[in-house]
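Asks: Build me a model:
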Amino acid sequence: MGSRASAIDGTARAATVLPVGKVSELLGIPAVTLRTWEARYGLGPSGRTSGSHRRYTSADIKRLRRVQQLIARGVSAGDAARLSLGGDATTGHPAHRTQRLLEAAESLAVTELTDTLVECFLNWGAVETWTTLVSPAFRTLETRFGRTGDCTDIELVLAAAVTTSAERYLQLRKLSADKDRPILLVHSPAERHTLPLVVLRTALLERSRPVVVVGPDANERAVLQAIARTDPTTVVLWATIRRPGQLKLRNRVRETGSPFLLAGPGWPAAAAPIESLVAALEALTTPRHSTKF
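Replies: Here you go, the predicted structure:
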């Protein structure tokens, strides 16, 4: 595989235009498949010789390689083609990637925004997408809101796009884990910041951990019923700020005897809540952690 990639890179540098047969040989893709991809998805050659014969350019070859990589991760050819035609969002300096993401959100380019995020999930996984792209984007918006207060709509569009793209990513990779006792992710009463649990669920499914999310509209009774019904390995109680009923819910969860973790800035510091995605994953996927507070 490494020698093939080296050959492709070397040939692409040496020649800016290549015929279909040569591209087929370099990439290991049958010529008939290349022609099918061109007809169905628009992944054809963009260069021309002096005699007006169409040829694949270095950029075309790079795009086809991305399609191959996405298909190898379980993405359908159609989705891989569409994502590859959207431009490579996973290259360049992190600050530039974040800026491109924010520009798409501000212009309400929802399709571009979602496709960019799906590709980042596919290339990096949930943890890196969150820590190097999404979280910095939200921090930028928080700073802007403190100065001008004019970006609530952008935050909502971005949050919705992250939620949609995470679900699409899970579907594309066919990631699910419904068997065995799950980890139960629970929002505290009236909690509206649901995105952290969306990303945590995605990261857990990447690790083949069964997980169930109890939505923010669930009342105390619904949460306790979910615990009784699923017998979870761990209950995660998420809160961004302190709200009425939060401590009561924690106490009721404790009474069930289920191991639980507190997560988010809405819990007292004395309770040592989990404060990052990486810390949550470590606590939930290693057997040595203490889960009762």
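Asks: use CA for all of it now, contacts and neighbours both
Replies: OK.
Asks: what's the neighbour count on Leu34?
Replies: 19 (other Cα atoms under 10 Å).
Asks: actually Gln246, not the one I wrote
Replies: There are 21 residues near Gln246, going by other Cα under 10 Å.
Asks: Please apply the same query to Leu108.
Replies: 15.
Asks: How much space separates the closest residue in space to it that isn't next to it in sequence from Asp180?
Replies: In this structure, Leu108 finds its nearest non-sequential neighbour in Val157, 7.2 Å apart by Cα to Cα, 6 or more residues apart in numbering. Counting by Cα to Cα, to the nearest Å, the separation of Val157 from Asp180 is 35 Å.
Asks: most centrally placed residue in the chain?
Replies: Phe121 (3.6 Å; Cα atoms, centre = their mean).
Asks: pretty sure that residue is touching Tyr169, no?
Replies: Yes - between Phe121 and Tyr169 there is a contact at 6.5 Å, judged by Cα atoms under 8 Å.
Asks: What are the boundaries of the strands in the chain?
Replies: Assigned by DSSP state E, the strands in the chain fall at 47-48, 54-55, 183-187, 211-214, 234-238, 260-263.
Asks: Any chance of JSON lines for those strands, columns distance to Ser107 and mean neighbour count?
Replies: Converted to JSON lines, those look like this (distance: least, Cα to Cα, whole Å; neighbours: other Cα atoms under 10 Å):
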{"stretch": "strand 47-48", "distance to Ser107": "32", "mean neighbour count": "17"}
{"stretch": "strand 54-55", "distance to Ser107": "35", "mean neighbour count": "18"}
{"stretch": "strand 183-187", "distance to Ser107": "31", "mean neighbour count": "25"}
{"stretch": "strand 211-214", "distance to Ser107": "31", "mean neighbour count": "20"}
{"stretch": "strand 234-238", "distance to Ser107": "31", "mean neighbour count": "25"}
{"stretch": "strand 260-263", "distance to Ser107": "33", "mean neighbour count": "24"}
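Asks: Another sequence for comparison is provided below:
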Amino acid sequence: MEVSAHADTESTDVGVTTGFLARKLGVSPTTLRSWDRRYGLGPAVRPDGRHRRWSHGDVEMVQEMCRLTASGVPPAEAARAAKEHARTADTAAPGPTPGPAPTAAPAPADEHSPAARARAAVSATAQVSHSGTGLPLGDVRQECRGLARAAVRLDAAAVQRQLTAVLEAYGPAVAWEEVMMPTLRAVGRKWETSGDRYVEVEHLLSWHIAATLRHSYVRASSSAARPDSSPVLLACLPGEQHTLPIEALTAVLAERGVPALMLGGAVPAEALLASVRRTGPSAVVLWSQSRSTASLALARHVAATRWGMRGARTRSAVLLCGPGWGRSGEAGLLRPTGLRDALRMLPAR
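Replies: Prediction:
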């Protein structure tokens, strides 16, 4: 059913339809009906023989539900808090008619408010493995649960708000290792076991993570590093397209004032070797996601490449990053187990 041209200006006395509200919030009509059936988050007035209409107060209640679940609050706790929020608003002293609920993150709630109590409940149950999303998250931070819920709903705005908030709160290293990567892995596992469902969720989440990490890099590098420092060169091997892990490392290096030269995915061998000779990097990070792209011959060639002035030529440290390299080490090559390990192995500046 098409929404009429004046739907956006429809009076709260008349109310809005379920379909319109679903589009406004970025959720499906099925989700709204499920919340109504399970938690009683439905229209207060239901005209007989007519489509349900959601009043201004109903809309604000469901907006609060969306905000809380996107921040990691379990749906049942969020529903209780949203209904109490609505009751509090109904009994508040009369005053000027409020405008629409803001879409930006609200000011921190009082510690005794319903929202604050709901968040406290999440903290108390942070080790519960059930995420409410159908994703196998396991024991993770509550931010993973909020991010997963937003991604499964394909709520791009909420995904971006969650990622931005996590990055600003914890920095790129913790954000990647403890929120972004666990959520991506859970989506990937669900994709593999559900007959190619959730592909769209993985693509949405990956795109927003990449955008967030690149924004972090650009913001940090604008004040960046010493121009006389040798960069860390980061590249995926030929045929390898999985760039997110080294994008995370690039963002962390920028945050720490370390110059980075990020070449991205599937870098041809000749281009990689030419870049090493031209830039003289202090270290070269080679990412391989699968054994089919890992090339020890190329890694050895990079490690043997000398650069610099004649009589003072030197080599770059080479880090083999990613599961494609397997667990075994290689003489003369460094094999970090993760982002923090790679940071420890990079030459001191």
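Asks: Pull the residues that contact the longest helix seen in structure 2.
Replies: Ranked by residue count, the top helix of structure 2 under DSSP state H comes out as helix 199-221. For helix 199-221 of structure 2, the surrounding residues in contact (Cα atoms under 8 Å, 6 or more residues apart in numbering) are 151-152, 154, 156, 159-160, 163-164, 172, 180, 184, 187-188, 191, 244, 247-248, 250-252, 254-255, 257, 259.
Asks: when you compare where it runs with where strand 260-264 runs, what's the angle?
Replies: 150 degrees (axes from the mean of the first three to the mean of the last three Cα atoms, to 10 degrees).
Asks: Return the set of buried residues in helix 199-221 of structure 2.
Replies: Neighbour counts over helix 199-221 of structure 2 (16 or more other Cα atoms under 10 Å) mark 199, 201-202, 204-206, 208-210, 212-214, 216-217, 220-221 as buried.
Asks: Same check on stretch 235-254 of structure 2?
Replies: Counting neighbours by 16+ other Cα under 10 Å, stretch 235-254 of structure 2 gives 235-238, 240-254 as buried.
Asks: now stretch 320-334 of structure 2
Replies: 320-322, 324-325, 334.
Asks: Just send those residues back as CSV, with distance to Ala348 of structure 2 too.
Replies: CSV is the format used below for the buried residues of stretch 320-334 of structure 2 (distance: Cα to Cα, whole Å):
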residue, distance to Ala348 of structure 2
Leu320, 18
Cys321, 19
Gly322, 22
Gly324, 26
Trp325, 24
Leu334, 15
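Asks: Determine which two of those residues are furthest apart.
Replies: Among these, the pair separated by the greatest distance (Cα to Cα) is Gly324 and Leu334, at 14.2 Å.
Asks: just to revisit the earlier point, same list (the strands of structure 1) but as JSON lines, adding distance to Arg35 of structure 1.
Replies: Output for these, formatted as JSON lines (distance: least, Cα to Cα, whole Å):
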{"stretch": "strand 47-48", "distance to Arg35 of structure 1": "15"}
{"stretch": "strand 54-55", "distance to Arg35 of structure 1": "12"}
{"stretch": "strand 183-187", "distance to Arg35 of structure 1": "46"}
{"stretch": "strand 211-214", "distance to Arg35 of structure 1": "42"}
{"stretch": "strand 234-238", "distance to Arg35 of structure 1": "50"}
{"stretch": "strand 260-263", "distance to Arg35 of structure 1": "51"}
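Asks: Where do the helices of structure 2 begin and end?
Replies: Using DSSP H, helices in structure 2 cover 18-25, 29-39, 56-70, 75-90, 114-124, 142-152, 156-175, 181-193, 199-221, 244-255, 269-279, 296-304, 339-345.
Asks: Quick one, which of the ones you listed gets closest to Thr97 of structure 2.
Replies: It's helix 56-70; of those, that one is closest to Thr97 of structure 2 (Cα to Cα) at 10.8 Å.
Asks: Specify, as a residue range, where the closest one falls in structure 1.
Replies: Counting by TM-score structural alignment, helix 56-70 of structure 2 falls onto no part of structure 1.
Asks: packing partners for that helix?
Replies: For helix 56-70 of structure 2, the packing partners by 3 or more Cα pairs under 8 Å, 6 or more residues apart in numbering; DSSP states H and E come out as helix 18-25, helix 75-90, helix 142-152, helix 156-175.
Asks: sorry, back to before: quick one: map the residue nearest to Leu108 of structure 1 onto structure 2.
Replies: Per TM-score structural alignment, Val157 of structure 1 is aligned with Leu204.
Asks: For Trp191 of structure 2, see how far away that match is.
Replies: 13 Å.
Asks: Show me what the residue nearest to the centre of structure 1 lines up with in structure 2.
Replies: Phe121 of structure 1 maps onto Leu167 in structure 2, by TM-score structural alignment.
Asks: Please look at that match and Ala175 and confirm they touch.
Replies: Yes - between Leu167 of structure 2 and Ala175 there is a contact under Cα under 8 Å: 5.5 Å.
Asks: coming back round to it: what residues are up against the residue nearest to the residue nearest to the centre of structure 1 when sequence neighbours are not counted?
Replies: Spatially, and ignoring its direct neighbours in sequence, Phe121 of structure 1 is nearest to Thr129 (6.0 Å; Cα to Cα, 6+ apart). The contact partners of Thr129 of structure 1, by Cα under 8 Å, 6+ apart, come to 117, 120-121.
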